[in-house]
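Student: Here is my input, please return the structure:
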Amino acid sequence: METLLCLFLVLILTLVSSIFLKKNKNSKFNLPPSPSSLPIIGNIHHLAGLPHRCFHNLSIKYGPVVLLRLGSVPVVVISSSEAAEAVLKTRDLECCSRPKTVGTGKLSYGFKDITFSQYGAYWREMRKLAVIELFSLKKVQSYRYIREDEVGFVVKKLSEASLTQSPVDLSKTFFSLTASIICRVALGQNFHESDFFIDQEKIEELVTEATVALGAFTFSDFFPGVLGRFLDLLFQRHKRINKVFEELDAFYQHVIDDHLKPEGRKNQDIVSMMLDMIDEQGDEDSFKLNMDNVKAILMDVFLAGIDTSAVTMIWAMAELVKNPRVMKKAQENTRTTLGLNKERITEDDIGKVDYLKLIVKETFRLHPALPFIIPRETMSHVKIQGYDIPPKTQIQINVWTIGRDPERWTDPEEFNPERFTDSSVDFRGQHYELLPFGSGRRMCPAMPMGVANVELALMNLLYFFDWGLPDGMEVGELDMEEAGNISIVKKIPLQLVPLRRY
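Tutor: So this is what the prediction gives:
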């Protein structure tokens, strides 16, 4: 199918070779530099491979602000902390809407979620709901017992595996862990109870399929109008999106139906809270929730919450094993600080171990789970570092490149947590060289929950276990190749051998 697609595009180029993309030649505009483009497709031919690496290579040649034309869609790629600050802080209001794509529109029930909805009164109400009711620090802390229970269950399973000293698939372990936490927090459903209607394998499959669908290429996204719709129909580009939407919708509906039963709201999970809000709405309320809003919020929590935390933990453990000095220091620091006789690690212990926080920061820098902040779209004409950016321009901020900027970071390709010792740089949106959760109005509201998941899990694995590679594998042989589209994970699952210490 992909070969046929390429041949068809070549045919289009041949037939319309005299038609070139319109370029704004108006001398009053100082547009960002741009690579050479082709008829119809624009700069799409420059994106052969992982997008964040393709954009990184273009930034090396053309600078930190680059204009691309993907089909008929203008896209500005931002690849420096200074330019990112201009977008996310100085011009945050003018640059804080979202582009509409087929995949995001379908899976968000017509942009009724928080992540992909356009900027306006609706988004402000949904953001307020998320910040105050769903993901406040108090609410995140109330779910602490869930995180501790689920991490404790992982420690138990790894302890059993350590008896045989056999390799464990940590990639699967981390996805199962985050899925278990999110399903209890958001859905009130516990994998370890026999009446849960779906298993972890299916959850992981759904999350993977949905992430692929969100990042999938559809012609309509880049060629609006009859041509895009015709090509999508011809190559069935919507088929995968529609299939995963139907599966997710059925899953959400099953959960909601369970909560609507008299005994269904026994926990204060996110679904319960939102259904209670719907019940309490009055005729005079100007902003009202419905079931599509509930499902759209579940999409945000479910996909982002499971995927990004798991990906971060995978990269952190991969880098620790790849760098024995850092691993040894992390384990010694954790065990010396907490003592050697603890039977259980709790969230009270997290603040005591400073080196763990440095490891998490360094993982966010070198391996942001999302190499791009969720794309923004300009609502009016803005200037970024002297360049004119017209309205309705998509903005992609490459945080993967920013985290590797040699002007900002010494030895940027090296995993070195000590670089953050005595450094004020943090990942909470105020330092534009480290942006795993974004910044400004569209910053991820669930950041506290994600960080809590990552820190507690890593601390337990560092305290209770030593880690080795499978028999016959040397540290230098550990494959760090990336894969993915929206989120970037280690391509080959991380297989490590746990050895229980305490």
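Student: okay, CA-based contacts and neighbour counts for the rest of this
Tutor: Fine.
Student: number of nearby residues for Asn485?
Tutor: Neighbour count of Asn485, defined by other Cα atoms under 10 Å: 19.
Student: from memory it sits against Thr208, does it?
Tutor: No - between Asn485 and Thr208 there is no contact under Cα atoms under 8 Å: 10.6 Å.
Student: Name the residues of the longest helix along the chain that come out as buried.
Tutor: The helix that spans the most residues within the chain, counting by DSSP state H, is helix 239-260. Neighbour-count burial for helix 239-260 flags Ile241, Val244, Phe245, Leu248, Asp249, Phe251, Tyr252, Gln253, Val255, Ile256, His259 (criterion: 16 or more other Cα atoms under 10 Å).
Student: please give me the structure for this one as well, since I'd like to look at both together:
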Amino acid sequence: MIMKAALIPLLLLKLSSRGGSGGGRRRLPPGPSRLPVIGSLHHFLFVRSPLAHRAMADLARRHGAPPLLYLRLGEVGLAVASSPAAAREVMRAHDAAFASRPWIPSMRPAMERGAVGLVFVPYGALWRQLRRVSVLELLSARRVRSWPPGRAVNVGVRLAALTADVTMRAVVDDRFDRREEFLRAIEEGSRLVTGFSLGDLFPSSRLVRFFSGTAGRVMDLHRKMFELMDCAIRQHEERRAAMASTPDGAVKEEDEDILGVLLRIHREGGLEVPPTMDIVKSLILDLFSGGSDTSASTLEWAMSELMRNPGAMEKAQAEVRSKLQGKPSVTEDDLHHLKYLKLVIKETLRLHPVLPLLLPRECTEDRKVMGYDVPQGTVVLVNAWAISRDSGYWDDADAFKPERFEDGKIDFKGTDFEFIPFGAGRRMCPGMTFAQGIMELVLASLLYHFEWKLPAGMEPNELDMTEKMGMAVRRKNDLCLRAVVRVPVPTPP
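Tutor: From the prediction side, this is the model:
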């Protein structure tokens, strides 16, 4: 999550940089040969996968598997960390120097107008403030417990709809009149961010930017999304005023949704860097886009892996049903007892990190990483997917084995660099608790209330696990399963 968290470097071709040429006496990290103008782009014609994280891992293997790989993509200087040691140097030893995000050229006009939320705000006082507000006020464990997501009854599309509903309720209230229009705008934003724009590879060329046209589409969408946020804020304030006029009075802080919290903070002021209304809107969009698609994708991969591994499915369901002992539904309090279910989610995140290259970082000053020079302005990616499948750190790395986490020695809290699905360091995902709560409650409900069967005639090892890129790395093909009710699903009163 938010795990954003939010907008993502799903194609390396979406990154901006002011990286140097690597000339002089610099000792750049090893990498493939480069041609004039296009740099290393031609090497992507020969990789085995069109998916960015797999292509990066393939290129690293072809060039001696260095822990840090250097590429030039047009004008963009790019360093890719593919080992726990390199990730530790980027996200711990030199964390402050790599704590800012690169601004995608096609999105820069919108960002320069103040449309910067937590994801892309430069490292500094405003980022520290937004991070503190997000962790303590918006995404704390107490506030997550106040947003029960209800029950899930299907997979794939239904999981996406469920997590969107949960996030909508938590962020802007599910009574928002233009809800469907808002969701369509978020989806369109995902397509723009993850699509290819030649202008992002050659940001200094006005001609290339003109013909790519992406910046204009981004600005149009930016205006549309901010207009929708204005509508949400008006409706929110109208409801707040109406409730204040009732005998019960104003809404209590613990009952506020995230938009309510941010508007209260905006009204009260008193912060070191007062957040503008544009920052409030951008932060809401960050939280929504990062909090729904990523959780849905992880849940779909978890169900896919359980269907491919009947022994793990049997063990997970036995635990859930044993601990709940016929209760009508799963609650947040039940999750503390579901140890194996937590291991299933960890193993899913290891095999299928939804942001396999995490979010991009930008080197703000010349640094030496793993003995190599990383020039100021270089975009740095951490290939969490390659690290979490490295056979040098994981036994039987490509197999689904939740039991590997039973000893509790490795966790995803950002201190074990061989397992970093939420990142690490200053820019670690602030929504980890939010995502974890949603995923555990939904998966427990799926396993408790239903028996799941593959389509007739399909064997577990025949289940297609091909990936596709989007806001998160999802299944390419729908996960279609037959659901049989085992424990009756409670009906509303």
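Student: hang on, the earlier thing: which is the next helix or strand following the longest helix of structure 1?
Tutor: Following helix 239-260 of structure 1 in sequence order, the next helix or strand is helix 270-280 (DSSP states H and E).
Student: elements contacting the following helix or strand past that following helix?
Tutor: Note on helix 270-280 of structure 1: by DSSP H and E, the next helix or strand toward the C-terminus is helix 291-299. The helices and strands touching helix 291-299 of structure 1, judged by 3 or more Cα pairs under 8 Å, 6 or more residues apart in numbering; DSSP states H and E, are helix 239-260, helix 270-280.
Student: if we can go back for a sec, and the longest helix of structure 1 against structure 2, how far off on average?
Tutor: Compared with structure 2 after fitting, helix 239-260 of structure 1 deviates on average by 2.5 Å (mean Cα distance after the TM-score superposition for structure 1).
Student: ok, and what's touching that helix?
Tutor: Helix 239-260 of structure 1 is contacted from outside by 103, 106-107, 187, 206, 209-210, 213-214, 264-265, 271-272, 295, 298, using Cα atoms under 8 Å, 6 or more residues apart in numbering.
Student: show me the contacts for whichever residue in structure 2 pairs up with Leu93 of structure 1.
Tutor: Here Leu93 of structure 1 is matched to Ala96 in structure 2, going by TM-score structural alignment. Taking Cα under 8 Å, 6+ apart as the criterion, Ala96 of structure 2 is in contact with Arg426.
Student: Go again with 7 Å.
Tutor: Contacts here follow Cα atoms under 7 Å, 6 or more residues apart in numbering; on that basis Ala96 of structure 2 touches nothing.
Student: quick one: the strands in structure 2?
Tutor: For structure 2, strands defined by DSSP state E occupy the ranges 68-73, 76-81, 361-362, 367-369, 372-374, 379-382, 450-453, 467-468, 474-475, 482-485.
Student: tell me the contacts of Thr433 of structure 2?
Tutor: Per Cα under 7 Å, 6+ apart, neighbours of Thr433 of structure 2: Ala141.
Student: Quick one: map it onto structure 1.
Tutor: Residue pairing (TM-score structural alignment): Thr433 of structure 2 is matched to Pro448 of structure 1.
Student: for Pro310 of structure 2, same thing?
Tutor: With TM-score structural alignment as the criterion, the equivalent of Pro310 of structure 2 in structure 1 is Pro324.
Student: Tell me, how many residues neighbour that match?
Tutor: Neighbours of Pro324 of structure 1 under the rule other Cα under 10 Å: 14.
Student: any idea how far it lies from Glu474 of structure 1?
Tutor: Using Cα to Cα, to the nearest Å, we find Pro324 of structure 1 at a distance of 11 Å from Glu474 of structure 1.
Student: What lines up with Ile265 of structure 2 in structure 1?
Tutor: When structure 1 is aligned by TM-score structural alignment, Ile265 of structure 2 is paired with Met277.
Student: Tell me how many other residues surround the residue nearest to that match when sequence neighbours are not counted.
Tutor: Of all residues not flanking Met277 of structure 1 in the chain, Leu289 sits nearest, at 7.6 Å (Cα to Cα, 6 or more residues apart in numbering). Around Leu289 of structure 1 there are 15 other residues, counting by other Cα under 10 Å.
Student: Aligned to Leu289 of structure 1, what sits in structure 2?
Tutor: In structure 2, Leu289 of structure 1 lands on Pro275 (TM-score structural alignment).
Student: Quick check: that match touching His266?
Tutor: Yes - judged on Cα atoms under 7 Å, Pro275 of structure 2 makes contact with His266 at a distance of 6.4 Å.
Student: Just list the residues touching the equivalent of Leu159 of structure 2 over in structure 1, thanks.
Tutor: Counting by TM-score structural alignment, Leu159 of structure 2 corresponds to Phe174 in structure 1. Phe174 of structure 1 makes contact with Ala310, Met313, according to Cα under 7 Å, 6+ apart.
Student: What of Ile345 of structure 2?
Tutor: Contact analysis of Ile345 of structure 2 by Cα under 7 Å, 6+ apart lists Ala302.
Student: circling back to that earlier point, can you put the helices and strands packed on helix 291-299 of structure 1 in TSV and add distance to Val65 of structure 1?
Tutor: What follows is those, written out as TSV (distance: least, Cα to Cα, whole Å):
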stretch	distance to Val65 of structure 1
helix 239-260	32
helix 270-280	40
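Student: Ok, which of those comes nearest Glu433 of structure 1?
Tutor: helix 270-280 (32.7 Å; Cα to Cα).
Student: Around the match of Ile265 of structure 2, how many other residues sit close by?
Tutor: 14.
Student: Report how many residues lie close to the alignment partner in structure 2 of Phe437 of structure 1.
Tutor: Matched by TM-score structural alignment, Phe437 of structure 1 corresponds to Phe422 in structure 2. Close neighbours of Phe422 of structure 2, defined as other Cα under 10 Å, add up to 27.
Student: Tell me the residue in structure 1 aligned with Pro398 of structure 2.
Tutor: That one is not Pro; residue 398 of structure 2 is Asp. In structure 1, Asp398 of structure 2 lines up with Glu413, judged by TM-score structural alignment.
Student: who's in contact with the residue lying closest to Arg308 of structure 2 once chain neighbours are set aside?
Tutor: Nearest residue to Arg308 of structure 2 in three dimensions, chain neighbours excluded: Pro460, at 4.4 Å (Cα to Cα, 6+ apart). Contact partners of Pro460 of structure 2, counting by Cα under 7 Å, 6+ apart, are Met307, Arg308, Asn309.
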